[in-house]
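**Student:** have a look; sequence and predicted model below, questions after that.
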Amino acid sequence: MSFVEFMTKGDDSMNLPTVNQSKAKLVQQRIAESNYASEFYREIVEMIHTFEIELDSEHEIGVRLVSFGQAVQFHVDHLGYYNPSLIKFKGTLDNGSRVELIQHVNQISFLLMALPKQVKSQPAKRIGFKLLEEKIEKESYVEGSHETETV
C-alpha cells in the first residue's frame, strides 16, 4: 500500500483519520522535494559562503575529495545541481587541469579548505556570495537544474 493510499483509506481499527487524497499527495511531494539536490545545493551554498567569510585575501575556496583511497583537491569555481539527486562541482587543479565532479547526493562527502589563490596578481575568487544571491532570487520555486560559474 502506498503512502497516499494509506493516508486516504483510513483505518478504523487504529482510529486514524481519513485525509483528503490531494493533501496526502502534496505532503508526499514536499517530503520528496526536501531530498532534492536543490535542497542540498542550498545548504552547500550557505556553507561555502560562511567558510569564505573567514578567508584572507590570499586564499580562495577549495575542496578535497577522498574516495577509493585517493585524495583530490581543487579550486572551486562552479557549483550546480540537477534534480532530483545530482550535485556538480567544477574547478581547477593546482596544475591548471580542469576537473568536474558529478555526484549523487547520497554519496557526497567533501572537505572545504582554504587554498592559495591561483592567480597571484588578481583578487581571490569568491563564489559563496554570488551563489547566495542567486539562491535568494530563486527560492520562490523549485528548479530542475541550476548552475553558477564565476569568472
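**Tutor:** Received the coordinates, thanks. Owing to the predicted nature of the structure, the values given are computational and were not obtained by experimental measurement. Numbering: from 1, shown residues only.

**Student:** can we go C-alpha only for contacts and neighbour counts from here?
**Tutor:** OK.

**Student:** got the end-to-end distance for stretch 135-147?
**Tutor:** Stretch 135-147 has an end-to-end distance of 11 Å (CA to CA, to the nearest Å).

**Student:** list the buried residues in it.
**Tutor:** 135, 146 (16 or more other CA atoms under 10 Å).

**Student:** residues in contact with it?
**Tutor:** In this structure, residues lying in contact with stretch 135-147 by CA atoms under 8 Å, 6 or more residues apart in numbering are 38, 42, 45, 78-84.

**Student:** the longest strand anywhere in the chain: how far from the chain's middle?
**Tutor:** Longest strand in the chain by number of residues (criterion: DSSP state E): strand 70-82. Centroid separation for strand 70-82 versus its chain: 11 Å, with CA atoms, centre = their mean, to the nearest Å.

**Student:** and it, what's buried?
**Tutor:** Per 16+ other CA under 10 Å, strand 70-82 contains these buried residues: 73-82.

**Student:** again, but for stretch 50-69
**Tutor:** So, applying 16+ other CA under 10 Å, buried residues of stretch 50-69: 51-52, 55, 58-63.

**Student:** center of the protein - which residue?
**Tutor:** residue 41 (1.9 Å; CA atoms, centre = their mean).

**Student:** contact partners for the nearest residue to that one once chain neighbours are set aside?
**Tutor:** Distances taken as CA to CA, 6 or more residues apart in numbering put residue 81 closest to residue 41, at 6.6 Å, once the chain neighbours are dropped. The contact partners of residue 81, taken as CA under 8 Å, 6+ apart, are 37-38, 41, 87-88, 145-147.

**Student:** try this one side by side with the last:
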Amino acid sequence: MTDKPAPAVPPAFVPDWGVTPCPRPVVPAATPERTAAMMDGVRMRENPAEWAFVRLSKLIEDFEKGLDKDEEVGARIVGLPGDGAMSIEDVGFWGPDFIMFLGRNADGKPVRLIQHYGQINVMLDVRKRPEEREARRIGFQLSELVRKTNPE
C-alpha cells in the first residue's frame, strides 16, 4: 500500500477548459463566418453565471443582426406575469449564480428578472421601437463588456 494520494479528478460537471477558447455554437443554418463572429474574442469563464452571460450576450448580438432599424430585441421569459413579455434594456450577472434581465413590461414599467443561470429560458423576440427614440442594440454593448472582462 502506498500513502500517495490519488490524483485529483474534477467532478463530471466541471468542464475541461483545455486550450480551446470557447466551444463552438451548433446552429445548423449558420455559416462558418457567422459562427466565428459569435465566438470572436470569447474565452471560457470559471464563474458559471458569467459564462452564461457571455454566451447570452453573443446570442443577443447575433439575433439583433436580423432586425431592421425600427426594431429592437424583446423577450418572453417563463415565469413573468401575463404573457411573460418584456423589452430588454440590459442584461447582467452576479456570480456565481444569478443572471439579471432589466427592462420594461408592456405598460412601460421597469422590471428586473433575476434568474439562476441554470434556469434561464428566454425566447428573444422583436419589438417595435418607441417613436421617440432610435432602436437600441444591446448586444454590441454586452459584447463590449465581454471583451473588457476576457481572461488573459
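**Tutor:** Received it, and whenever you're ready, just let me know what you need. As the structure is a prediction and not an experimental result, all values here were calculated from the model.

**Student:** so the counterpart of the residue nearest to residue 41 of the first structure in the second structure versus residue 66 of the second structure, what's the distance?
**Tutor:** In the second structure, the residue paired with residue 81 of the first structure according to TM-score structural alignment is residue 93. Computed as CA to CA, the residue 93 of the second structure to residue 66 of the second structure distance reads 25 Å.

**Student:** could you tell me where the longest helix along the first structure falls in the second structure?
**Tutor:** In the first structure, assigned by DSSP state H, the helix with the most residues is helix 37-53. Aligned by TM-score structural alignment, helix 37-53 of the first structure falls on residues 49-65 of the second structure.

**Student:** cool, stretch 120-138 of the first structure as well?
**Tutor:** Going by TM-score structural alignment, stretch 120-138 of the first structure sits over residues 131-149 in the second structure.

**Student:** quick check: end-to-end length of the matching stretch?
**Tutor:** 34 Å.

**Student:** residue ranges for the strands of the first structure, please.
**Tutor:** 59-67, 70-82, 86-92, 98-104, 111-116, 145-149.

**Student:** make JSON lines from the ones you listed and add distance to residue 126 of the first structure to it.
**Tutor:** Converted to JSON lines, the strands of the first structure look like this (distance: least, CA to CA, whole Å):
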{"stretch": "strand 59-67", "distance to residue 126 of the first structure": "7"}
{"stretch": "strand 70-82", "distance to residue 126 of the first structure": "8"}
{"stretch": "strand 86-92", "distance to residue 126 of the first structure": "13"}
{"stretch": "strand 98-104", "distance to residue 126 of the first structure": "18"}
{"stretch": "strand 111-116", "distance to residue 126 of the first structure": "11"}
{"stretch": "strand 145-149", "distance to residue 126 of the first structure": "11"}
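
**Student:** quick check: end-to-end length of stretch 86-103 of the first structure?
**Tutor:** 5 Å.

**Student:** list of residues touching it?
**Tutor:** 37, 40-41, 73-82, 104-105, 118.

**Student:** hmm, residue 125 of the second structure is touching residue 84, no?
**Tutor:** No - the pair residue 125 of the second structure / residue 84 is not scored as a contact, 11.6 Å apart, by CA atoms under 8 Å.

**Student:** identify the contacts common to the two.
**Tutor:** 75-76.

**Student:** tally of neighbours for residue 48 of the second structure?
**Tutor:** Counted with other CA atoms under 10 Å, the neighbours of residue 48 of the second structure add up to 20.

**Student:** how about residue 5 of the second structure?
**Tutor:** Neighbours around residue 5 of the second structure, by other CA under 10 Å: 6.

**Student:** how far away is it from residue 39 of the second structure?
**Tutor:** Counting by CA to CA - residue 5 of the second structure and residue 39 of the second structure are separated by 39 Å.

**Student:** and what of residue 132 of the second structure?
**Tutor:** 34 Å.

**Student:** so which of those two has more stuff around it?
**Tutor:** residue 39 (19 against 6).

**Student:** any idea how far that one is from residue 32 of the second structure?
**Tutor:** For residue 39 of the second structure, the distance to residue 32 of the second structure - CA to CA - is 11 Å.

**Student:** wait, residue 136 of the second structure sits on residue 69?
**Tutor:** No - using CA under 8 Å, residue 136 of the second structure is not in contact with residue 69, being 9.2 Å away.
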